[in-house]
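Asks: kindly generate the corresponding structure for this input.
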Amino acid sequence: MTVLVTGGGGYIGSHMVWALIDAGEDVAVIDRLSTGFRWAIAPEAKFYQGDIADEALLERIFTENAVDAIIHFAGSIIVPESVSDPLSYYENNTAKSRSLIAAAVRHKVPRFVFSSTAAVYGTPESAEPVNETAGLHPESPYGSSKLMTEIMLRDTAAAHDFTYTALRYFNVAGADPRGRTGQSTVGATHLIKVAGEAALGKRSHISVFGTDYPTPDGTCVRDYIHVTDLANAHLKALERMRAGGGSLVANCGYGRGFSVLEVLDTVRKVHGKDFEIRYGDRRPGDAVMIVANPALAKQELGWKPEHDDLEFIVRTALDWEAHLAKRNDR
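Replies: Okay, the predicted model is just below:
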């Protein structure tokens, strides 16, 4: 049987493909390569270049491969961009996901793992780690577009022989400890990625958006999860569904938060050199503080994170930035 990975040339998707290959799975990848990279995809995977809304291409993929599960990463992920251009997010994240889900039902693919986000919660009402029963109040079209897809999956599972797992990611960072892939997108907005580029001189500075939030140091607080642990959560979700487990929505985070300034201090510490920080106004769509309660994922998936260490996350990210610098100099 084959696992189809959408967006498998992107940051998280490429880690997922490697994890599946390492686990002995047959893998097919669909990616239009708008932000992903062909070289980031494990060579053992079967690659199809194109869009997940291309029905003819999906027909070909499902005809040529005995797909028993889809792991869906393809989509747009920049919160401020979603605020300024909401319709493109509802098209790329919601409408195209609907096309993919419809193709899965049509071809009787029984299992689906969805890349959702903590942005579906917005800013929680309390500072306690958020669990899956918390209110869903997305503060950006990005969060809303992901929540809409969760709703489509829920309703599809109620109507068809179809089981899904939606994993609500917190802030994903770091890179493959074996150095095979990492966050490579030009102009990426992930904090640790941007800080790593500033530390290595690829950027002149890093901007901090907002220093007047109601947090200990005035900057936003997030729960950072290593991308390898996140990929492993997907493997566990796939294993659970293949064993007969029902549909599930679960958080993927470590359960503790770090402020923007704490992250930048850690990058300086690990790298050993300073870099310029510029302070600006808040960005639209940014939640104040959000930290996961990952108990459900640990209980239901048997998920055991191995890299719950901010310095390790930063170190692997910096190692990948150094690798990219050498790669681009060739």
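Asks: from here on, contacts and neighbour counts on C-alpha atoms
Replies: OK.
Asks: please, where are all the helices along the stretch 151-300 of the chain?
Replies: For the stretch 151-300 of the chain, the helices defined by DSSP state H, counting those that start in this stretch occupy 191-199, 227-242, 260-271, 295-301.
Asks: pipe these into CSV and attach mean neighbour count and distance to Val5 per row.
Replies: Putting the helices of the stretch 151-300 of the chain into CSV (neighbours: other C-alpha atoms under 10 Å; distance: least, C-alpha to C-alpha, whole Å) gives the following:
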stretch, mean neighbour count, distance to Val5
helix 191-199, 23, 23
helix 227-242, 21, 11
helix 260-271, 18, 31
helix 295-301, 17, 20
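Asks: and this one, please, so the two structures can be compared:
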Amino acid sequence: MNESRRVPVLVTGGAGYIGSHAVLALKDAGWPVAVIDNLTTGFKFAVPEDVPLYEGDIEDADLLARIFAEQGMGQGTGAIMHFAGSIVVPESVENPLKYYHNNTVKSRALIEAAVKAGVPHMIFSSTAATYGMPETSPVTEDTPRKPINPYGWSKLMTEQMLADVSAAHPLNFCALRYFNVAGADPHARSGQSTAGATHLIKVAVEAALGKRESVSVFGTDYDTPDGTGVRDYIHVSDLAAAHVLALEALIAQPERSLTMNCGYGRGFSVLEVLDAVDRVTNRTIERRIEGRRAGDPDSLISDPSRIRATLPWQPQHADLDTIIAHALQWERKLSEIRG
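Replies: Reported below is the predicted structural model:
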């Protein structure tokens, strides 16, 4: 991209898992970048030392106004990548008000501040949970959106806010609906660091390194070849690359907004993932068979046709063993970081 069009980017939640990888992707591509994170689930060590980190909340209008004015040596924020929020589906069912506050109310505050400051572009971290229990798979962007939990609804509400605001103000946006994000930076600069994370590959590599005794398999009676749930796993660095390309697309066509699935278009079952972890680590993880969890679809696979047609996106790590190897490498490094 023309360097003159690389505007300063503010990454919300940039000390978290996916946000920190977006920061690396932006930085590697030469974009000026800063981070705002309240560090409730993020980590200072995930933000490169030469990237400004504003410790605070996206609901703080005064802080946002200051960042927007200061960023890029006073050039001002030219785009926002919005990752800040809560992401644990069962918790959203138990504590829906937390999710509607963190994910929806705070997003509204961020969008309002962006409009006031004249920030023209926003990339939003959305989710396949907006589709709920789709009747067909693979899932296209036109599949009916019927969330079955407050997490999915909180994200869908933010998508709707962005659509309405972009129709009324000079702000275009891209909502990227993630499928199952996994892996870590290939150079082990960042990874999934959350204690007690529920992501299957994170849990499995912890078990392979002796940090957990076993891995729970929730349900073996799904309508899938081996009876366990099938998901579309996307490498976090490929996902981060998609965000940078989406931002370039928004800048190139400011009158256009985008909504796109982020996945590879193929799925792996829980047992296939665990077998792959066994293969990569050359050890056998203990599996504990448990009952189904409410709201888990049999299969959730993306149709990535739109993102491939819209962006020059060429995934570099679309291989399950590679995803696992990078997650394992990060898990070992995380043990060193934490002593």
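Asks: drop the TM-score for these two in here.
Replies: The TM-score (TM-score structural alignment, normalised by the length of structure 1) is 0.97; 328 aligned residues with a C-alpha RMSD of 1.0 Å.
Asks: dump the helices of the stretch 151-300 of structure 1 to a markdown table, plus distance to Arg106 of structure 1.
Replies: Formatted as a markdown table, the helices of the stretch 151-300 of structure 1 follow (distance: least, C-alpha to C-alpha, whole Å):
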| stretch | distance to Arg106 of structure 1 |
| --- | --- |
| helix 191-199 | 39 |
| helix 227-242 | 19 |
| helix 260-271 | 45 |
| helix 295-301 | 28 |
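Asks: quick one: closest of the ones you listed to Ala42 of structure 1.
Replies: Nearest to Ala42 of structure 1, of all these, is helix 227-242, at 14.4 Å by C-alpha to C-alpha.
Asks: the closest one vs structure 2, average offset?
Replies: Compared with structure 2 after fitting, helix 227-242 of structure 1 deviates on average by 0.5 Å (mean C-alpha distance after the TM-score superposition for structure 1).
Asks: packing partners for that helix?
Replies: Counting contacts by 3 or more C-alpha pairs under 8 Å, 6 or more residues apart in numbering; DSSP states H and E, helix 227-242 of structure 1 packs against helix 11-22, strand 111-117, strand 163-169, strand 171-173, helix 295-301.
Asks: what span of structure 2 lines up against it?
Replies: Residues 236-251 of structure 2 are where helix 227-242 of structure 1 aligns, taking TM-score structural alignment as the criterion.
Asks: Leu26 of structure 2 maps to what in structure 1?
Replies: Match for Leu26 of structure 2 (TM-score structural alignment): Leu20.
Asks: got it, and Gln192 of structure 2?
Replies: Checking TM-score structural alignment: Gln192 of structure 2 goes with Gln183.
Asks: show me what Arg256 of structure 1 aligns to in structure 2.
Replies: Structural correspondence for Arg256 of structure 1 with respect to structure 2 (TM-score structural alignment): Arg266.
Asks: what's near enough to touch that match?
Replies: Arg266 of structure 2 makes contacts with 231-232, 301-302, as judged by C-alpha atoms under 8 Å, 6 or more residues apart in numbering.
Asks: same check on Ser269 of structure 2?
Replies: Applying C-alpha under 8 Å, 6+ apart, the residues near Ser269 of structure 2 are 226, 228-231.
Asks: go on, Glu44 of structure 1?
Replies: Contacts here follow C-alpha under 8 Å, 6+ apart; on that basis Glu44 of structure 1 touches 21, 27.
Asks: give me the element it is part of.
Replies: Glu44 of structure 1 belongs to no helix or strand when assigned by DSSP states H and E.
Asks: now do the strands in structure 1.
Replies: Secondary structure of structure 1 by DSSP state E: the strands cover 2-6, 26-31, 46-49, 67-72, 111-117, 163-169, 171-173, 206-209, 221-222, 224-226, 248-252, 258-259, 277-280, 289-290.
Asks: for Pro129 of structure 1, which of the ones you listed is the nearest?
Replies: That would be strand 289-290 among these, by C-alpha to C-alpha, at 7.1 Å.
Asks: what stretch of structure 2 does stretch 135-145 of structure 1 fall on?
Replies: Mapped onto structure 2 using TM-score structural alignment, stretch 135-145 of structure 1 covers residues 144-154.
Asks: so what corresponds to Ala159 of structure 1 in structure 2?
Replies: Per TM-score structural alignment, the equivalent position to Ala159 of structure 1 in structure 2 is Ala168.
Asks: and that match, how many neighbours?
Replies: When neighbours are defined as other C-alpha atoms under 10 Å, Ala168 of structure 2 has 9 of them.
Asks: counterpart of Ile52 of structure 1 over in structure 2?
Replies: So Ile52 of structure 1 corresponds to Ile58, using TM-score structural alignment.
Asks: contacting residues around the residue nearest to its match when sequence neighbours are not counted?
Replies: Of all residues not flanking Ile58 of structure 2 in the chain, Leu110 sits nearest, at 5.8 Å (C-alpha to C-alpha, 6 or more residues apart in numbering). Leu110 of structure 2 makes contact with 58-59, 61, 64, according to C-alpha under 8 Å, 6+ apart.
Asks: pull out the buried residues from these.
Replies: Buried by 16 or more other C-alpha atoms under 10 Å: 58-59, 64, out of these.
Asks: among those, which one sits closest to Arg292 of structure 2?
Replies: Looking at the buried ones among the contacts of Leu110 of structure 2 and their distance to Arg292 of structure 2, the nearest is Ile58, at 35.9 Å (C-alpha to C-alpha).
Asks: my read is that the closest one contacts Arg66, right?
Replies: No: counting by C-alpha atoms under 8 Å, Ile58 of structure 2 does not reach Arg66; the two are 12.0 Å apart.
Asks: quick one on the thing from earlier: so which of the contacts of Arg266 of structure 2 wins on neighbours?
Replies: Ser302 (27 neighbours).
Asks: that one -> structure 1?
Replies: With TM-score structural alignment as the criterion, Ser302 of structure 2 matches Ala292.
Asks: so for Glu64 of structure 1, which of the helices of the stretch 151-300 of structure 1 sits nearest?
Replies: Within these, the stretch nearest Glu64 of structure 1 is helix 227-242; the backing value is 21.3 Å (C-alpha to C-alpha).
Asks: which position in structure 1 pairs with Glu70 of structure 2?
Replies: Aligned counterpart of Glu70 of structure 2 in structure 1: Glu64 (TM-score structural alignment).
Asks: cheers, nothing more for now.
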